[in-house]
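Student: pasting the sequence and the predicted coordinates here, then a few questions.
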Amino acid sequence: MKHPSRPLSPFLGRILLVLSGLIVSAACVHAETLNLVYPRPVSAFDHRSEYPLKLLELALAKSGTAFTLRASTAVMNKARVADELALGREINVAWMVTSREREARLLPVRICVFKGLGGWRIALVRQKDLPLFAKVRTLKDLQKLAAGQQLDWPDTAILRASAIPVETSSSYDSLFAMLTNGRFSWFPRSIPEIWAEAQSHKGQGLVVEPHLLVRYPSAYYFFVNRRDERIAWLIESGLERSIKDGSFDKLFLEYHGDVLARAKIRDRVIIDLPNPFLPPQTPLARKELWFHSEHARTR
């Protein structure tokens, strides 16, 4: 027998309305999965992306958003990375040293990925040139020795602003060959980078110089397109949570604790350089964002 249809009770109607809302919300969450594309490493020997990528994953996980991460199809230098981000094309997130120009074109997340260590530079040199660097005590001494840098790195302008001669290349990989061939005397590398690079190129007679540390204020940020404010906010909120709960520092030391000990900062002569290109918005006053070595000797 067919029963006549009856209207839903108000109570049951409210339950169905709530359930419908939950289903719609779940669908929206799924639909709003954040799909991020970052620059592919420039070579098989380039391990510089490992830690920033892990930190980005940590920040996004802490933000509570669903996300995917994948490398770009193309390999690109920093100039192209900035162009692709600014134009909203192949990538939508990257990590780079900041500068006034980059912050004018792109949207930075002003929490330094490397806690300022990008401006703590140790020299990769030819083993036979080690005696040259053992004599360096002052900036005047250093100005006699040409450095090598990539043309589009902000560090190139920082070094030149202190009258340090710089030879440049448009290719990261070619800089190691140029150093091996004596085109310049030293390749300034950050503490997080240099040990892996020295290991990768040990067959070329390149070694980590044990005597000197060149230091200048620098910040290495995650950048996005200026229209991608939501992406920037999610990364920033996740980083802030990771700073607060200690997971940022835990990851930082997991990747860099050994190399910091290996660098023996307190045994090095430290030459401090100014960075006239550092944006004024850099949060230098937030001490928790930066690495400190209170007992390091300075010159």
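Tutor: That came in fine, so what should we check first?

Student: CA only for contacts and neighbour counts going forward, please
Tutor: Fine.

Student: neighbours around the nearest residue to residue 86 once chain neighbours are set aside, how many?
Tutor: Setting aside the residues directly before and after it, residue 86 is nearest to residue 225 in space (CA to CA, 6 or more residues apart in numbering), at 5.4 Å. As a burial measure, the neighbour count of residue 225 was computed by other CA atoms under 10 Å and equals 24.

Student: next one for the comparison:
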Amino acid sequence: MVGLLLTMAPAWCALNVVYPRIDERPPDDYGYKVLELALAKSGVPHALSMSKVKMNQERARLLLERGEISVLDAGVSADFEARYDPVYFPLDRGLSGYRLLLIHKERAPDFARIRTLGQLAEMTAGQGPGWADIKILSAAGIGVKTAEFASLFRMVNAKRIDFYPLGADEILPLLERYRAQAPDVVVEPHLALHYPFARLFFVRKGDQELRDAIHAGLRKAFADGSLQKLLDLDIRLRDNLRERTIIQLDNPNLSNAFRQIPREYFHLP
């Protein structure tokens, strides 16, 4: 397996960094692009590659523990913070805390009437196994059913769940990618969820050199504006969130370390 995943680095490289090729993410997902930018800004000699083998997120977590990949990015959770070494910088500047809803087109009138969390809690959401969002939604009183990523699109299409919340930055390309499996699914046009959240990079326990290189590079990219330019969050948030009713949820699972991330690193529309 190692031979399939890793690419040998030149002898001069201090860091040989392998990023997982995740099944459900598009090839141009910004996680890899942000990592590439951060390592370039860090000034640390490195070789960055993507794993040759595709995998789901659960497999990526296991391979990170084994050292067969070097880093992954995922939504912040207490479990991940205990299991790996986090890089405490929101690589998406918190945009993943804004969620739009995939629904069956025939359910649009039902969702158009929703204005409060209590009304939304009458609906059932779908999430992937082990996702940090499950605890957030459940704590807010929203019922959750879990299934594999692609299956959730089919479940919305079959009305087996009422809605499937996804990040405002990713929902449209993901819906188009799975359109054949979900021909009757649309993005609900009136609502958005928001809770304190972010995607973080996680490295294997004890890999302080890589963790520090990524952190330093992200801070430099933020300071010179190249991170903001890469993410282009202003346009995305304006297009996705204007005129929507935003339902605020608490996130009871945030660690003190996450709460201490400087507010300036988050985009606050």
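Tutor: Structure received. Everything quoted here is computed from the prediction, not taken from an experiment.

Student: the residue nearest to residue 86 of structure 1 against residue 107, yeah?
Tutor: Yes - taking CA atoms under 8 Å as the contact criterion, residue 225 of structure 1 and residue 107 are neighbours in contact, 5.8 Å apart.

Student: any idea how far residue 204 of structure 1 is from residue 146 of structure 1?
Tutor: As for residue 146 of structure 1, its distance to residue 204 of structure 1 is 19 Å (criterion: CA to CA, to the nearest Å).

Student: how about residue 247 of structure 1?
Tutor: In this structure, residue 247 of structure 1 and residue 204 of structure 1 are separated by 38 Å, where distance is defined by CA to CA.

Student: got it, and residue 263 of structure 1?
Tutor: Taking CA to CA as the measure, residue 263 of structure 1 and residue 204 of structure 1 are separated by 21 Å.

Student: now do the contacts for residue 102 of structure 1.
Tutor: Shown in contact with residue 102 of structure 1 (CA atoms under 8 Å, 6 or more residues apart in numbering): residue 82.

Student: that one pairs with which position in structure 2?
Tutor: Mapped onto structure 2 by TM-score structural alignment, residue 102 of structure 1 lines up with residue 80.

Student: ok, residue 249 of structure 1 - contacts?
Tutor: Neighbour list for residue 249 of structure 1: residue 243 [criterion: CA under 8 Å, 6+ apart].

Student: that one maps to what in structure 2?
Tutor: Under the alignment (TM-score structural alignment), residue 249 of structure 1 pairs with residue 228 in structure 2.

Student: that match belongs to a helix, doesn't it?
Tutor: Yes - when the secondary structure is assigned by DSSP: H, G, I helix; E, B strand; the rest coil, residue 228 of structure 2 falls within a helix.

Student: report how many residues lie close to the equivalent of residue 226 of structure 1 over in structure 2.
Tutor: Aligned against structure 2 by TM-score structural alignment, residue 226 of structure 1 finds its counterpart in residue 205. By the measure other CA under 10 Å, the count of residues near residue 205 of structure 2 is 16.

Student: remind me which helix or strand residue 205 of structure 2 belongs to.
Tutor: Assessed by DSSP states H and E, residue 205 of structure 2 sits outside every helix and strand.

Student: please report how far it lies from residue 214 of structure 2.
Tutor: For residue 205 of structure 2, the distance to residue 214 of structure 2 equals 15 Å [CA to CA].

Student: how about residue 161 of structure 2?
Tutor: The gap separating residue 161 of structure 2 from residue 214 of structure 2 is 38 Å, by CA to CA.

Student: okay, strands next: where are they in the stretch 51-200 of structure 1?
Tutor: If you assign secondary structure with DSSP state E, counting those that start in this stretch, the strands in the stretch 51-200 of structure 1 sit at 67-75, 94-97, 107-109, 120-126, 147-150, 166-169, 187-190.

Student: so for residue 219 of structure 1, which of those sits nearest?
Tutor: Of all these, it is strand 94-97 that lies closest to residue 219 of structure 1, at 5.7 Å by CA to CA.

Student: mind listing the helices for the stretch 101-250 of structure 2?
Tutor: Taking DSSP state H, counting those that start in this stretch, the helices of the stretch 101-250 of structure 2 run over residues 108-112, 117-120, 133-139, 149-157, 171-177, 208-223, 226-231, 233-241.

Student: out of those, which is the most enclosed?
Tutor: Highest mean neighbour count among these (mean count of other CA atoms under 10 Å): helix 149-157, with a mean of 21.

Student: state the span of structure 1 onto which that helix is aligned.
Tutor: Here helix 149-157 of structure 2 aligns to structure 1 at residues 172-180, judged by TM-score structural alignment.

Student: so what's the gap between the matching stretch and the chain middle?
Tutor: The gap between where stretch 172-180 of structure 1 is centred and where its chain is centred comes out at 21 Å by CA atoms, centre = their mean, to the nearest Å.

Student: with stretch 270-283 of structure 1 instead?
Tutor: Centre-to-centre, stretch 270-283 of structure 1 and its host chain are 16 Å apart (CA atoms, centre = their mean).

Student: relative to residue 94 of structure 2, which of the helices of the stretch 101-250 of structure 2 is closest?
Tutor: Nearest of those to residue 94 of structure 2, taken as CA to CA: helix 233-241 at 9.8 Å.
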